[in-house]
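>>> sharing a sequence plus its predicted fold:
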Amino acid sequence: MVFSTLFSELYHSIKKTPNSGEVAQYIPELALVDPNKFGVSLVKLNAENFHFGDAQEKFSIQSIAKVLSLTLAYKICGEKLWERVGVEPSGTAFNSLVQLEYEKGIPRNPFINAGALVVADVLVSELKNPNDDFLAFVNQLCHTQVSYSKQVAASEKSCAYVNTALINLMKSFGNIKNDIDQVMDLYFNLCSIEMTCQELSQTFLFLANDGVCPLSEQEIIDHSKSKRINSIMQLCGFYDEAGEFSFKVGLPGKSGVGGGIVVVRPHEFSMAVWSPKLNAKGNSFLGTKFLEKFTTKIDYSIF
């Protein structure tokens, strides 16, 4: 199938849908992004790739990077990781303090902000140079050179009031082991990574291939861990809209407030969509619509 032709057809179909979304306003740098951008890229395990629209333009992947930090922490720590963070859907907002206090500083999953901060704390403990080593790991997956955005990281830091409350609350329960500023620095950096749709879909290919990067044939994580990360993406990858996304799209994936979404069809491909306007739950409005039509049109749900 020539996916690029299908992408064009689906885009012009969803473009007629009234787009009530808004770009992320609470991070000043993201509020400056052109809301009309749209890109999509699909990369197959045999290296065939298909693109449409602004697929070669870099954007801030934000929370999508939490899958990559989880992968590295899980690779290093194994099952002990789950003593500090759960694998359940949150059921509340991604930055909820109430739930975190009720559950005594153990975040529901690694993709809400509190969970990603715990994962960042693990990496600070385990890596000699956390920022450099994590970026090297991402570049190993991507097979290109991507980088942190100093502007986006600084922008996030300037308004990190809730994240600061979350990490201090977890510190009070003993679930943050390192200096708070060092952990927050890694967290802001990993969220600031910029990629194109093509780079993003290429980066996630290992999760479509049982943990093995098909481009280098290197095992990133073992089959069992790959399966579990995919299941967490399926259950928890879209804030408190994960159930509806699974119902409508039917692929494991992860979204970010930069407007990106990446999804994986095991043993076939990885796919990234970017459209900056977000719905009320913080997921890309047109990106979600596009993926729903895509998996419906060619029956590519995993169910």
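Perfect, thanks for sending it.
>>> contacts and neighbour counts: CA atoms only from here.
Noted.
>>> ranges for the strands of the stretch 51-200 of the chain?
Under the criterion DSSP state E, counting those that start in this stretch, the stretch 51-200 of the chain contains strands at 59-60, 194-195.
>>> out of those, deepest packed?
strand 59-60 (a mean of 24; mean count of other Cα atoms under 10 Å).
>>> which other helices and strands contact that one?
On a contact count with 3 or more Cα pairs under 8 Å, 6 or more residues apart in numbering; DSSP states H and E, strand 59-60 meets strand 194-195.
>>> tell me what the strand it packs on is packed against?
In this structure, strand 194-195 packs against strand 59-60, with contacts taken as 3+ Cα pairs under 8 Å, 6+ apart.
>>> which residues touch the strand it packs on?
Outside strand 59-60, the residues that touch it by Cα atoms under 8 Å, 6 or more residues apart in numbering are Val152, Cys191, Ser192, Ile193, Glu194, Met195, Thr196, Gly258, Gly260.
>>> below is structure B, check it against A:
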Amino acid sequence: MPPKPDLKSIVAGIHADLAPRFGEGKVADYIPQLARVDPRRFGLAVVTLEGETFLAGDAELPFSIQSISKALMLTLALGRHGETIWKRVGREPSGSAFNSIVQLEAESGIPRNPFINAGAIVVTDTLLAGHTPREAIAEIVRFVRFLADEEGIVTDKAVARSEEATGDRNRALAHFMHSFGTLKHPVDHVLGVYFHHCALAMSCRQLAKAGLFLANNGRNPVTGHSVISSARARRINALMLTCGHYDGSGDFAYRVGLPGKSGVGGGILAIAPGHASIAVWSPGLDATGNSLLGSIALEMLANRAGWSVFGH
């Protein structure tokens, strides 16, 4: 067996190596609240299956997790509805922008995967079954608190309002799918819940803790809580590897070699199966809407720890 990586020095080294570049990339400015974030923020958290935590930079500062919530919502939906959700959303990489409507028309209102906006809106629709929007939001917040084993996680109301005010593209996607019968609930209800789970605020440390079950066959090794079956955890990881970074997913798999889910708030949750859960935050984005320095930090970590799922 290879020696255990010295994660303390690896995490500190990545922070030191990237410090001269803090602020690179372009902060998401189409959601006004996100445009206000300091672009020089940088946080990194690694939580191992043994429960050890390694932090650097702004790892304790909450930020808007945005589309990272899509991986957690998929987990909740699979737990509630099982494999039936795949009748309404696909599992293929899209190759198009995360908010594209072009494929939806060609493919009769069935989104390519659960991590583009249209797919996540369908997953959110499944979470509304039997619930009012308020109840669904409360259940989602409870579930994320359960995953992270932290009570203080909340939705940032200002970000949710900001998304609501600028969500015309998402409204168009939702109405389009509703016309095909892909959505079962009123569009405003579905989008209200969708905007709220995208507006969850979490720190890198909390996010890494929340993802730990995906590194350990569906069970959180620290709390002992079983979240999802090992087969479903494996499938969520597979989707994160192939679809988790929009149309930059292939490049991320090539460079980093870990399942990951990004968000336009500049966060990325990455999973090293059998080893650790990792969260990084750097608000400046690259051309495909993924954290520029966050992706580089994860490439460094995967290389230095020897954690790529494709081998050393």
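Now that the structure is in, tell me what you want to look at. Here the structure is a predicted model, which means the values were calculated and not measured.
>>> any idea what the TM-score comes out to?
Scored against TM-score structural alignment, normalised by the length of structure 1, the superposed chains reach a TM-score of 0.97; 303 aligned residues with a Cα RMSD of 1.3 Å.
>>> returning to that earlier point: closest one to Val162 of structure 1 among the strands of the stretch 51-200 of structure 1?
For those, proximity to Val162 of structure 1 was assessed by Cα to Cα; strand 59-60 is nearest, at 20.2 Å.
>>> once aligned to structure 2, how far is the closest one on average?
Superposing on structure 2 and averaging over aligned pairs (mean Cα distance after the TM-score superposition for structure 1), strand 59-60 of structure 1 comes out at 0.4 Å.
>>> what does that strand correspond to over in structure 2?
When structure 2 is aligned by TM-score structural alignment, the counterpart of strand 59-60 of structure 1 is residues 63-64.
>>> could you do stretch 282-295 of structure 1 as well?
So stretch 282-295 of structure 1 sits over residues 289-302 in structure 2, by TM-score structural alignment.
>>> mind listing what's buried along that stretch?
Of all the residues in stretch 289-302 of structure 2, those buried under the rule 16 or more other Cα atoms under 10 Å are 289-302.
>>> for stretch 161-171 of structure 2, same thing?
For stretch 161-171 of structure 2, by 16+ other Cα under 10 Å, it's Arg161, Ser162, Glu163, Glu164, Asn170, Arg171.
>>> contacts only, for the third one.
In other words, Glu163 of structure 2. The contact partners of Glu163 of structure 2, by Cα under 8 Å, 6+ apart, come to Ile31, Phe195.
>>> again with the last one
Residues counted as contacts of Arg171 of structure 2 (Cα under 8 Å, 6+ apart) are Val187, Leu191.
>>> that one matches what in structure 1?
Using TM-score structural alignment, Arg171 of structure 2 pairs with Thr164 in structure 1.
>>> gap between that match and Ser13 of structure 1?
42 Å (Cα to Cα, to the nearest Å).
>>> the stretch 1-150 of structure 2: helices as residue ranges?
Remark: helices assigned in the stretch 1-150 of structure 2 by DSSP state H, counting those that start in this stretch are 7-18, 32-35, 69-81, 102-106, 117-127, 133-148.
>>> winner for burial among those?
Highest mean neighbour count of the helices of the stretch 1-150 of structure 2: helix 117-127, a mean of 26 (counted as mean count of other Cα under 10 Å).
>>> what's the average distance of that helix to structure 1?
In this overlay with structure 1, the average offset of helix 117-127 of structure 2 from its partner residues is 0.3 Å by mean Cα distance after the TM-score superposition for structure 1.
>>> where does that helix end up in structure 1?
Aligning helix 117-127 of structure 2 against structure 1 (TM-score structural alignment) gives residues 113-123.
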